[in-house]
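Undergrad: predicted coordinates and the sequence they were generated for:
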Amino acid sequence: MLALAVPRWLEAVGGILFGMALVIGGIVLFGLLIARIGGPWVDRANAELAREQAGAEGYGWLPGTDADGQLHAAGCRIFAPDGDLRRILAGEYQGRPIRMAEFVYTEGGRLPSTSVNHLVAIELPVRLPELAIGHDLDIRAESVLDERAAVEPRMERVEVESETFNRQFRATALDARYASAVLHPRMMEWLLNQPPLNFWISGSLLVAYAAKPWTVPQTLTALPVLSGVADLIPPFVLSDYGQPVR
């Protein structure tokens, strides 16, 4: 039997194809392994999120709207200028109207990623200037000094009289005197003894926010803090700095 001579170039091509097959096979096997291991974890996480998002109607939080666009505007200031609201709910807390929603936006170029955040808001009787309070200890939350949270003219860091408060919180505002009027000693002392929360005064809304999906437990934690802040805003701030709600 005659032996066939295989050209060296054909041997090289065969080696390259064999190597590529091994690499592709390895990638496929790795993907299957990740799916097998990660799939149940994702399912458990989704099931837990669904449980934590259930039962809103039991607290009187029903599907609603953001008719005046203020909650959407707050989300655009805090997170990204081109996001959308979903899962909008409305209700009352201690006699004050409230609204809440998830704020979703997409960023990135060729490989875009979707970010799901949440907003919980209590309505104030007047519209107030912008003021953002961020808890430095909550490393999961978006920083209020993030470029995406900037408004024009740009809000700036405000230092208050309490060094303890300055170490644990970041306050940004357009007007330092207004920020100091809101963050009076009693307000600062009260905030220092509350659960970590980032919030923003945006128009007539006092908005708590975090970079994670909305849940009932998070809302139950945020509402007492927001209500306490609203109670402690001095009447002269409402009259001197406030504008009628349109």
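TA: That came through, no problem.
Undergrad: CA only for contacts and neighbour counts going forward, please
TA: Noted.
Undergrad: so who does residue 206 touch?
TA: Residue 206 is in contact with 121-124, 199-200, 226, 230, counting by C-alpha atoms under 8 Å, 6 or more residues apart in numbering.
Undergrad: sorry, wrong one. I was asking about residue 25.
TA: Here residue 25 is in contact with no residue (C-alpha under 8 Å, 6+ apart).
Undergrad: another structure for you, compare them:
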Amino acid sequence: MESVLPIIVIAAVVALIIVAAVASHRAAKARRDALAALAAARGWTFSPDRDRNHDDHFRQFRQFRQGNGRYAYNSVFGAMKLNDRELPIKLGDFHYETHSTNSKGQSTTHHHHFSYLLSELPSAATPDVTIRPEGVFDKVGAFFGFDDIDFESSEFSNKFHVSSDDKRFAYAIVHPRMMEFLLATRGPTLILSQGHALVTQGGTWKPEEFAPSVEWLEMFFDRWPDHVLADLKSRA
């Protein structure tokens, strides 16, 4: 019996691995199908293929420059509306790898996945801006003098981190009505840089969360004052 027990244990482990692999495959297929259906419903284009050039095309965002083994997948290409124009968008999932070594010198590869939404900006002359919910490290950074931009609303300043290379522009777009919108929606991380906007939250979104993310970004842009857009147009 003792000689049979190891065989039973090994067989059980193998069976669990097979079951987990089958479940993972089915979940991945269901996700691809859901995103393909989203694209089809809106007249957009879907590609499940791995895009290993994505990180080079959007290298201004550090989120796409982490680790190695980087690629975008489950990519959806389309457009979102802003007044009387359309802004090209790309959304989907992104993968990268990191590695760790234990005390015995054994290396482990860690796979990281997160979802994103990218959009062209209303103007390529838009300054770099980051708006995201404030975290513990932001408060620690503020203690050491690495502060973000403060606004008249103490509630907003306590809950959101805002930084920019152009404070005047940041104040112009983060006006009282925009603050109310961001506080009400508990907005995700939003980065404006080099002609593109990136929306992400660090983890993977459910398929049904992609469309609301596009709508959220449309509402964000819709709240930009007309004089800001006119100023950016003149800069361009």
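TA: Happy to help now that I have it. Since we're looking at a predicted model, the values are computed, not measured.
Undergrad: and the TM-score between them?
TA: Once superposed, the chains reach a TM-score of 0.68 (TM-score structural alignment, normalised by the length of the second structure), with 210 aligned residues with a C-alpha RMSD of 4.0 Å.
Undergrad: any idea how far the aligned residue in the first structure for residue 112 of the second structure is from residue 236 of the first structure?
TA: When the first structure is aligned by TM-score structural alignment, residue 112 of the second structure is paired with residue 115. Residue 115 of the first structure sits 39 Å away from residue 236 of the first structure, going by C-alpha to C-alpha, to the nearest Å.
Undergrad: so where's the longest helix in the second structure?
TA: helix 5-42 (DSSP state H).
Undergrad: what are the buried residues along it?
TA: Within helix 5-42 of the second structure, the residues that count as buried by 16 or more other C-alpha atoms under 10 Å are 31-33, 35-39.
Undergrad: would CSV of these with distance to residue 90 of the second structure be doable?
TA: Formatted as CSV, those follow (distance: C-alpha to C-alpha, whole Å):
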residue, distance to residue 90 of the second structure
31, 17
32, 15
33, 17
35, 12
36, 13
37, 15
38, 13
39, 11
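Undergrad: longest strand of the second structure, counting residues only.
TA: strand 85-101 (DSSP state E).
Undergrad: distance from the chain centre to the top strand by length along the first structure, please.
TA: In the first structure, taking DSSP E as the definition, the longest strand is strand 113-135. Distance of strand 113-135 of the first structure from the chain centroid (C-alpha atoms, centre = their mean, to the nearest Å) equals 10 Å.
Undergrad: and that strand with strand 96-107, angle?
TA: With axes from the mean of the first three to the mean of the last three C-alpha atoms, to 10 degrees applied, the angle from strand 113-135 of the first structure to strand 96-107 works out at 130 degrees.
Undergrad: what is strand 113-135 of the first structure packed up against?
TA: helix 70-78, strand 96-107, strand 169-173, strand 198-210, helix 216-232, helix 235-241 (3 or more C-alpha pairs under 8 Å, 6 or more residues apart in numbering; DSSP states H and E).
Undergrad: contacts for the last one?
TA: Contacts to helix 235-241 of the first structure, defined as C-alpha under 8 Å, 6+ apart, come from residues 126, 128-129, 178, 181-182.
Undergrad: looking at neighbours, which among the residues you listed is most surrounded?
TA: residue 128 (23 neighbours; other C-alpha atoms under 10 Å).
Undergrad: quick check, that residue in contact with residue 182.
TA: No: counting by C-alpha atoms under 8 Å, residue 128 of the first structure stays clear of residue 182, with 10.6 Å between them.
Undergrad: find the nearest non-adjacent residue to residue 72 of the second structure, please.
TA: residue 94 (4.3 Å; C-alpha to C-alpha, 6 or more residues apart in numbering).
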